[in-house]
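K.L.:
got a predicted model here, sequence first, then my questions.
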Amino acid sequence: MKDRSVLLTEFIEYLQLEKNFSQHTIESYKKDILDFFMFMDEQIIVKLSDVTIQDARIYLTKLFENHYARKSISRKISSVRTFYKYLLRESILDTNPFAQVSSPKLEKKLPDFFYEEELDVLFKSVDTSTPAGQRNKALLEVMYATGIRVSECANIKLTDIDFSSSVILVSGKGKKERYVPFGHYAHEALHTYINNGRKELIKDKVHPYLFVNQKGTPLTTRGIHYIFNQLIEKAGTNKRIHPHMIRHSFATHLLNNGADLRTVQELLGHSSVSATQVYTHVTKDHLKKIYKAHHPRA
C-alpha cells in the first residue's frame, strides 16, 4: 500500500482534474485530512487501513472536546469520509470506517437579508455623479438582479453580458456555467457605467473584466466587500451586513413574490434544491409577521 501522503496527493489531483473543485475547497479538504493524519499519529495508527470504526468515533469525540463548531466538525468528518470513499473506489481499501459515523446535526441558521424598503434606501444613497459611484450602482444592481456570488461578480467579463437578451453568462462553483437574466434597472446602470464610469476608471489599462477599482485593474472580492462597507456607512443603516446578503435578498424576494423553488435553485446555481430550501424558512417567517400584524385574531 502506498504511503498516505502519496495517496493524499493523488486524491487532491482527483478533486482538481475530475471533480473541478475550486482551489479554496481543495485546500479545505487537504487541511482536514492532514488534521486526521495528526490524530492517527497521536493514536499510533500507522496505516489508513488500520483505522477502525471505533477510531473514527474517537476522532469525532476528540473534535467535540476541542470545541470545534458543529459546522466545522461536520466538514472535517465529511472530508475524511470522502477521502476514504475515493480509496474504496480506487480499490486501495475495502472498508470505509467513516461510513457509519454520523456528522453532528447543524443548527439551522436563517440567512440575513434586506427588506425591500431597506434595499431601496441603499440604492438611493449611491451618488452616480462620479465614475466610482456609477460602478457602485452597477455593482449593486447586478448583484441584486442576478443573485450571483461575490466571486462570480468579480469574474464577469464584458463579453459575458448579452444586452439584447438581458442575460449574463456566470461561471460558478466547479467551473459550472449558467445564464442569469437581469432587469431594466441593472441594464440602465450597466449601460451608464460601461460607457462612462468604467472608461474613466480603466484609463490606459486593457483587460476584459467588467468591474474595476480606482486604479483601473479588476475589482477583487475583497474590493467588493470594501465597497459594500462604504455604501452601508453612507446609507446610515445600523444593519451589520455583508455582500452575500444581497444574494439572500434576491432569493427571499423571489420566493416571497411567488417564484418556484426549482427556478430559484437554477438562478442561484445551487447543485441541489436542499441548499435553496433554507430561503423557504425565511419566507415563512415573513408570512407569519404579516399574519400577526394584520389578522384581527392573530
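P.N.:
All right, it came through fine.
K.L.:
use CA for all of it now, contacts and neighbours both
P.N.:
OK.
K.L.:
residue nearest the centroid of this structure?
P.N.:
residue 149 (5.7 Å; CA atoms, centre = their mean).
K.L.:
same for the helix or strand containing residue 290, what does it pack against?
P.N.:
Assigned by DSSP states H and E, residue 290 belongs to helix 278-294. On a contact count with 3 or more CA pairs under 8 Å, 6 or more residues apart in numbering; DSSP states H and E, helix 278-294 meets helix 244-256.
K.L.:
what packs against the helix it packs on?
P.N.:
helix 131-146, helix 261-268, helix 278-294.
K.L.:
chain center to the last one, what's the gap?
P.N.:
The reference is to helix 278-294. For helix 278-294, the separation from the chain centroid amounts to 24 Å (computed by CA atoms, centre = their mean, to the nearest Å).
K.L.:
ok, and what's touching that helix?
P.N.:
110-111, 248, 251-252, 255-256, 298 (CA atoms under 8 Å, 6 or more residues apart in numbering).
K.L.:
got the buried residues for it?
P.N.:
278-280, 282-283 (16 or more other CA atoms under 10 Å).
K.L.:
structure B:
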Amino acid sequence: MAATLAAFETHLAVERDLSAHTVRAYLADVTSLVVHASRLGITDPGALQLRTLRSWLANQQVTGRSRTTLARRATAARVFTAWLARTGRAECDRGASLGSPKAHRTLPPVLRADEAAQLVSRAVEAADDGTPLGLRDAAMLELLYATGIRVGELVALDVDDVDRERNLVRVFGKGRKERSVPFGHPAARALDRWLVQGRAALCADDAGAALFVGARGRRVDQRAVRTLVHRRIAEIPGAPDIGPHGLRHTAATHLLEGGADLRAVQEMLGHASLATTQLYTHVSSERLRRAYQQAHPRA
C-alpha cells in the first residue's frame, strides 16, 4: 500500500500537474481509505471493493464529517480507483459507481459596493505616506477586488505577468490553466506606484521576478495577504468578516449585478464549470429578495 500511495502521489503531482495543496488533500483522503481497508484485512489495493469504499464513507458520516467533506473524499476515492485500474493495479475501476452526497451550497458573504469602495480607498489613502508596505497593500487589495483572482494566484504573480499596455494580468489557475484577466485604472495606478516606488525598496536578491514581496524581501505568502484583508475589512463598520476569497465572491457578484455576462465572469474567474459561476447569481437574487422584503409594503 505504501508503494502504491507513493506512485499515486507522483501521478497527481507530475502527470496531472495538480497544486501541492490539492495533492496533499487527495493523498490524505486516500490514506484514510487505505487505513480503513487495512482494518478490514485488505492490504492489496487491487482487492478494494465498492462495499469497502461505501463503508469508509459511511464511517466518515458517522464521525460527523460534513457533506462537503464527504463529497470531496468520494471524489478522491474515485480518482484513486480509476488510476488503479488504468495502471493495471486493479482488474477494474471499483469506484466508478461510488456515489457521493450533494454538498450544501451556501451563499457566500460579500461586501456591498460602498463597503468595497471604502476598503480600497482606505488602503490607497494609507499608502499616501509612501511606505513600501503601504504601497504594496494598496496594490494587492486593488488587484484582488478588480480581478477576482484567488489568493494563491495573486502571490504567484511575476512582474512580467502584468501587461500595462492592455491592463491585463496573466494568471495560472487550478491545473496550471492560463487565463488573462482585465483590471481597471485604479488598480493600474496602484500597481504603478508599487512597482516604481515600493518594490525595489523591499525586494531581496532571492525574490526573483515576484510581483509582490513581503517585509523580508521574498515573495509574499498567502497568510500575509489573508491577514491584510481581514485587518482592513475589520476597519469598515458593519462589513462581514471575509478574507481574500470573500473579495473574489464580491468581485463576481458586483460584475453580475452590473450586467456582466455569466460566461465572461466564468472566464474571468477561471471556473471549469458554469454551474460554479451561477452560484453568484443566487447571491444577487438573495440580496434583491432581502431588499424587496425590507422596502416593499406588500412584501
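P.N.:
Done, it's in. As the structure is a computational prediction, the values presented were derived from the model and not from experiment.
K.L.:
could you get me the TM-score between them?
P.N.:
Once the chains are laid over each other, their TM-score by TM-score structural alignment, normalised by the length of structure 1 reads 0.91; 295 aligned residues with a CA RMSD of 2.0 Å.
K.L.:
right, and the helices and strands packed on helix 244-256 of structure 1 - which one's nearest residue 229 of structure 1?
P.N.:
Smallest distance to residue 229 of structure 1 across those (CA to CA): 11.6 Å, for helix 131-146.
K.L.:
okay, the angle between that closest one and helix 244-256?
P.N.:
Using axes from the mean of the first three to the mean of the last three CA atoms, to 10 degrees, the inter-axis angle of helix 131-146 of structure 1 relative to helix 244-256 is 40 degrees.
K.L.:
which other helices and strands does helix 131-146 of structure 1 contact?
P.N.:
Judged by 3+ CA pairs under 8 Å, 6+ apart, the packing partners of helix 131-146 of structure 1 are strand 177-181, helix 184-192, helix 198-202, helix 244-256.
K.L.:
rewinding a little: so can I have CSV of the contacts of helix 278-294 of structure 1 showing distance to residue 158 of structure 1 and neighbour count?
P.N.:
Formatted as CSV, these follow (distance: CA to CA, whole Å; neighbours: other CA atoms under 10 Å):
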residue, distance to residue 158 of structure 1, neighbour count
110, 34, 13
111, 31, 15
248, 25, 24
251, 25, 27
252, 28, 26
255, 30, 19
256, 32, 16
298, 51, 8
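K.L.:
nearest to residue 178 of structure 1 among the residues you listed?
P.N.:
residue 251 (16.3 Å).
K.L.:
in this structure the closest one contacts residue 266, no?
P.N.:
No: applying CA atoms under 8 Å as the test, residue 251 of structure 1 and residue 266 come out as separate, 10.9 Å apart.
K.L.:
quick one: contacts for the equivalent of residue 2 of structure 2 over in structure 1?
P.N.:
In structure 1, the residue paired with residue 2 of structure 2 according to TM-score structural alignment is residue 5. Residue 5 of structure 1 makes contact with no residue, according to CA under 8 Å, 6+ apart.
K.L.:
ok, residue 5 of structure 1 to residue 36 of structure 1 distance?
P.N.:
As judged by CA to CA, to the nearest Å, residue 5 of structure 1 and residue 36 of structure 1 stand 12 Å apart.
K.L.:
and for residue 220 of structure 1?
P.N.:
33 Å.
K.L.:
if anything else comes up later, I'll come back, but that's it for now.
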